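1. Just a sequence and a predicted model for now, questions to come.
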Amino acid sequence: GSFLICRIVTPSKRTVAVQFGAEDSAGDVVMISLYNYPGTIGAKILALDTLFPLGTVLAIKEPTLKTSAAGGSGSVPHVRVDCPSDIIRLTSETPLASRTIWRTGERVPLAPEPPRTEESWKAIGNKYFQSDWFTSAAIAYSTGLTRAPSSQVLRLNRAMTYLKLGHAGAALSDCDHALAQKELPSSLRVKALYRRAQGLYGLGLWGEAEIAFEATASEFPSEAVSCKTWVEKCRKRRQETETGSYNWLEMYTASLSKARRLDVADYKGDIEVVGLPKRGGGRGVAVTKDVIAGQLLLVSKAFVSVFPDDYDPPEILLIQNLITMSVNYGCGASLGTKVAERIAGDPACARLVYDLYAGPTLPPPPSTYVLDRAPTTGAENYLEFDTPVDIARIEGVLSFNAFRPSGLPLPSEKESDHPSALFLLPSLFNHSCNPNAVWVCYGDVMVIRAMRDIPKGSEAFISYRPGDASFIKREENLRHYFDKCTCELCILDRADGEAACKRRETL
């Protein structure tokens, strides 16, 4: 395929996309519009300057020149990049970059001199880390590792950064790499052991994490107090996932605060994913035993979530969704970038997203769904992709599966202020306007319970839209998901005739 070699020659700006001017080797300048790039949603200008500094050399795969959707005489052509894996950062040692002769000179005016040593990359990575610019810090540590691949200091600093970014699998991989080295100093070994245990915890491997924290405390008694706290958390998470026993009041209270990402384990009750060829997506969720009303069926942490107060100052973004032919506001506009960001840092989890239903225009998902992850492997360089990020699939999945993880909304809430999240197993539940199960969210945690007794082998349904709405409103709201709802309530309403339903609408 084709690619464009270019280098950044202007500072960056951001709305939904990050934009900057870039020149090719002949000195021709074009605007680059980069969408869905990790670390850019909510990023301040100073942070963008660290992500895309002047003089950075990029290779853009299959570049596409476009004009603004608004059109008009003022429309400026730009290269639009939707997929973060279509961008490759090149260093001066990269053959493609070293062979390029720039007509305008070897260096871009005002471009910073890139660090050359392990210590300088460590210093700049630490500076970004302390500023909470974790994506920039991970890139800095990764670039330093290309020059000093045996530096376990850089590797363990990157592991800590990965933990901050939520990339537990990548952190675990870096720690395992460090621990495999002979004669690792004790000052680094304790960090590797402790962060490895945190990585296991982040992956939901509660039993392995508990053992790892206990081993760390045994080898390094100075860490005993902090490890004990983590061990207690591991045991609590194991109890939750094995028994479905939660502190519901604590979860509810936490969901009312800004700490909306709760530290709880997933729980799967007496349910299983079954093949249902006549359903959209070809699957559904059935109960494996007789279930009584009120019984807990599922507790699920969001794969990713976005809340209005995640960004300071608050931002109202909007993008055109060409799948639903509607506008995604606020949190919904940035959810796709968050999914791409997680997959970029933890490629092993990509299948969990790609195996969800993504609409009728994309290939159907498999007839089964397994929550087990692929084996964890870390990228040697952050944001260098062995497998492309499938943005089209992500957008399709979100168009049909995104939830609004909020409790009862206040009347004053604006549409753009609603949080948005992707839940994995809850996305497999099919809809009924008269459901036998109900869902509610505490922060980024969804809880699904049976509303009434459900016989063994029967399908469990939830409602995508409130069933107390009129038939006309329900049909309008559900048209995005399927042509006609076939639940019992809609069949009865439809039998009453269109005229009767319209009269009810006016009551």
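-> All right, it came through fine. Since this is a predicted model, take the numbers as computed values, not measurements.

2. can we go C-alpha only for contacts and neighbour counts from here?
-> Will do.

3. OK, contacts around the most centrally placed residue in the chain?
-> In the chain, the centroid-proximal residue (C-alpha atoms, centre = their mean) is residue 339; its distance is 2.8 Å. Contact analysis of residue 339 by C-alpha atoms under 8 Å, 6 or more residues apart in numbering lists 303-304, 394.

4. Show me those that map onto helices.
-> Among these, DSSP state H puts residue 394 in helices.

5. Check which helix or strand the residue nearest to the centre of the chain maps to.
-> Element membership of residue 339, judged by DSSP states H and E, is helix 330-345.

6. how far is that helix from where the chain is centred?
-> 5 Å (C-alpha atoms, centre = their mean, to the nearest Å).

7. for stretch 469-488, same thing?
-> Distance, centroid of stretch 469-488 to centroid of chain: 29 Å (C-alpha atoms, centre = their mean).

8. now the end-to-end length of that stretch.
-> End-to-end distance of stretch 469-488 (C-alpha to C-alpha, to the nearest Å): 15 Å.

9. cool, and stretch 362-381?
-> With C-alpha to C-alpha, one end of stretch 362-381 sits 31 Å from the other.

10. Put this next to the previous one:
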Amino acid sequence: MEELVRSLRNLGLAAPRGEQIVSLVDADPRTEKQLAQELAVPARVDAQDDEDSAAAMVDAALLSGATEAMLANYNRVLQQNVEALRQERAACDTPKQVKRVPLKALLAQQNAAIRRRDAEREAGTQGDRMYIPRQILDTEHTYYSTRPVTALTRIEFDELVAPKRFDGRYVIVRVASPLSLYVSCSFVGEFACGAALPISIAYFTPDLKLHGDELNAMLPEGTVLLIREPYLSTHYLGVGGPITSSKGITGIRVDTPSDVLVLDADDPLVTGLSWPTTRTPAAPAHWRQEGPLARAVQHQLAQPDAPPALVVPDVSREAVRATIRRFLAHDRPGAAWREWLAAERIGVWSPSGATGADDALMHADVLLALRSYADADAVLETVPLEERDAAWTQRKADATAALDFGQHGPTGATLERMFAATLADATPRFPYAEFHGPIEVADIPGAGRGLVLTRDVEPGELLLCCRALGSSYSADAACDGVPLLRVNIDNGVTSTTTQVLAATRCIHAVLDRPEWATAFLGLTAGPDVPYSSFVREPYPLRTRPLAGDAAIASGTQAPDVSAAYVNGVLRFNAFGPAATPAAASGNDPMSRSTMPHLLPAILNHACLPNVSSVFFGDMVTTRALHPLPRGTQIMHQYVQGELPYDTRQSLLAKHGFRCTCELCMLDERDGHEALHKRQELLATTLPPLVDRSRALLNNAALASADAHREVAEALEALAAALHATYDSARGALRPDVVDVLHRAAQHAAAYDVAHAMSLARAGAEATGAQLSAHGIARLPSVHLDGAIQCLLTLARVHADDAEECRAWVDAAVATHDAMIGGGAPLFVQRYDPGEYEVLQALV
């Protein structure tokens, strides 16, 4: 990718964007040719001057051939890298001795890589905007260690062969160079014998923009690392590094951060080593290193039979605060908590909080970051009245709001604000406690785990409101302007920016807070992946921070994390709601968010669900759609029920099951031939009718009744053809016809109000809803927005009857409130009164 981008920019062309990035890996020659034509348009084609634009188009025609050659070279290099990884796998049976390369030569290579990254940043930065697309490869053949260091033995450089994974061994190296970050992070590692090797660590950081001193502070030169069961690769940057035409380099490829330990200078594993040169780190490592007080206490706790004397590092109170602030800034609340507890244990400050408001506020900040809102609130209450300033008031408000949310669920006003934030903010995250209604985890025969009700519930009742762990947006400051495409060479799965960075965030979250391991790694990673050990443990409804010595000790007991398993968990469990703000991103595949919601992830699927799940930024709410008795398993949609049957089953196939919900059984009863005919009608007949309908509705003031009649009759003819594909005993549930009937009703309203009413009612009932004379008796189960639009159309055709009109508007609002919540204010935000004039009374 970097070579392609450099070549394009050298010709004054723009780097690929959005769909173009995804199209790069499409092997179809027609796609490649079209992509070359798109990329060949010079940046100045957007000029307003007609003469400049014409000249630019001529340039584009001349550049098209050159661009095709660039893409051909890109594909050749990509295939070379893919083949190198495959050949390396085959060569593992016959590894060869690793040759020593002079440290000076390795440092020169590393400095050259850093210069390339710097040049890439400079070329991709225009003003204060950055755009640097990146691409990496992935493979199913990655590694992670499950053995403690005590079960391993050290291996020295002269024993190394490649390619090979060294089971039962570990290496100790010092960081001997500055760091270079592409997606994985690379540096030169120096052995005690004086030899050196390049090293890359995958999932090093979710901040793809780190560079220079800020990046080097993560692992300063001189930092000593222990790598468990290292993999010696002949193409060490092949996973997570840039795809280039350069020859593969032998080095250590670390596939997960959990295999790397940062060692103190006085660690027994280090003190016996004699290094040929002096290389003392200027400061402690920021990457996965505990605070100095936590390390001291952890050392003592690990030796319960040792004398009780504790060697306390010479740190000031302000130094402790600075360490905690740094941990919080780097999204490491677990490390901040352990340092706080260690400081209490040592006596840096009093556990009672009597040391002053500043310490209490910091204590509260740590607890808020841990999502421990009740404890944060209690700490804030210890601050004397005379010391409660604006900072205290803000934190108190945050804790109170979060607690209230978790105890009672969101109010309508809160949901309204949350929805408004998703329209205006590209990275909406909400600091609220999770709300759990009357649900519990249960084993479901033939379906693994699921959630069941502990009491009867009514339609619209809130059952869950959960917050994501490791949420990732393409507009996050750490990756905005650095779109990323990952291609797995074994299963063909492509992943974009947020999927890769959500994996990174989740790995580091579990390493920072081991108590998250059961909830996250307790999810399954797909039908073909063996369960992790955590899957067999009871699944927690809530994850709470550890306390006391157990919390401090957890910093040395981080779980062994398989990055491949984490990616599987995200692929099969994480939600991928639409881009935020939705209107600003269109259908750009690189703008999708990735939301790992842990408890909602164990909800099982039904195309015809009994609950509605709705996203508000990084939170998802789940509400009952119908009266549900105690013991009912709540089921939501992995794929939309209004999609054609074959499409639904195809999308669900990756989960390893065939859906047998009521809707799927009805579709199957219709028969294969009918299903095929229905899908053909929707794919071929409907789109041109939708285009005609949209054009007519957008110019309603100029359209005649005859024009509306013509379109309505064409839509009704399509609806009749669709109805003919349903079994005669099927009933009203026919989601495929909802949009067709709704559009037909909109046009029929121009010449036959009674007929429009009939069409709109039929459209609403096709969603599973049941209508009364003037409202709704049973909520829809599928195509929920389609049902609401039909209700609004019923209100519109009764515009001359204020009472009847208001009854149907109220029915639409009540349906929306049961599905989403937020009352009339949120309803008006979602359904523009300018489009639905019948809503003006609600504004």
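-> Nice, I can see it. As the structure is a computational prediction, the values presented were derived from the model and not from experiment.

11. circling back to that earlier point, report the aligned residue range of structure 2 for the helix holding residue 339 of structure 1.
-> Aligning helix 330-345 of structure 1 against structure 2 (TM-score structural alignment) gives residues 497-512.

12. Residue 188 of structure 2 maps to what in structure 1?
-> In structure 1, residue 188 of structure 2 lands on residue 21 (TM-score structural alignment).

13. returning to what we had before: would you mind giving the contacts of residue 339 of structure 1 as TSV with distance to residue 56 of structure 1 added?
-> Converted to TSV, the contacts of residue 339 of structure 1 look like this (distance: C-alpha to C-alpha, whole Å):
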residue	distance to residue 56 of structure 1
303	32
304	30
394	28
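
14. Just the closest of the contacts of residue 339 of structure 1 to residue 268 of structure 1, please.
-> Of all these, residue 268 of structure 1 sits closest to residue 303, with 15.5 Å by C-alpha to C-alpha.

15. host element of residue 517 of structure 2?
-> helix 517-521.

16. Show me what that helix is packed against.
-> Other elements packing on helix 517-521 of structure 2 under the criterion 3 or more C-alpha pairs under 8 Å, 6 or more residues apart in numbering; DSSP states H and E are helix 563-573.

17. Mind naming the longest helix for structure 1?
-> Max-length helix for structure 1 by DSSP H is helix 224-243.

18. Tell me the buried residues in that helix?
-> 224, 227, 230-231, 233-234, 236-241 (16 or more other C-alpha atoms under 10 Å).

19. Next: stretch 151-169 of structure 1.
-> 151-163, 165-169.

20. from what I can see residue 618 of structure 2 touches residue 467, true?
-> Yes: using C-alpha atoms under 8 Å, residue 618 of structure 2 is in contact with residue 467, at 5.8 Å.

21. Can you work out which residues contact both of these two?
-> Joint contacts of residue 618 of structure 2 and residue 467 (C-alpha under 8 Å, 6+ apart) are residue 430.

22. who's in contact with residue 172 of structure 1?
-> 159, 195-197, 199-200.

23. what's the matching residue for it over in structure 2?
-> So, by TM-score structural alignment, residue 172 of structure 1 is matched to residue 337.

24. And its match, how far from residue 372 of structure 2?
-> With C-alpha to C-alpha as the criterion, residue 337 of structure 2 and residue 372 of structure 2 are 11 Å apart.

25. How about residue 395 of structure 2?
-> In terms of C-alpha to C-alpha, residue 395 of structure 2 sits 13 Å off from residue 372 of structure 2.

26. Report the aligned residue range of structure 2 for the next helix or strand after the longest helix of structure 1.
-> Sequence-wise, the next helix or strand downstream of helix 224-243 of structure 1 (DSSP H and E) is helix 248-255. Using TM-score structural alignment, helix 248-255 of structure 1 corresponds to residues 415-422 of structure 2.

27. Tell me roughly how far that stretch lies from structure 1 on average.
-> When structure 1 is overlaid, stretch 415-422 of structure 2 sits 1.3 Å from its aligned residues on average, using mean C-alpha distance after the TM-score superposition for structure 1.

28. in that stretch, what counts as buried?
-> Quick answer for stretch 415-422 of structure 2 (16+ other C-alpha under 10 Å): 415-416, 418-422.

29. Dump the residues you listed into TSV; add distance to residue 200 of structure 2 as well.
-> As requested, the buried residues of stretch 415-422 of structure 2 are exported to TSV (distance: C-alpha to C-alpha, whole Å):
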residue	distance to residue 200 of structure 2
415	44
416	46
418	40
419	41
420	42
421	39
422	37
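
30. what helix or strand does residue 171 of structure 2 sit in?
-> Assigned by DSSP H and E, residue 171 of structure 2 falls in strand 169-175.
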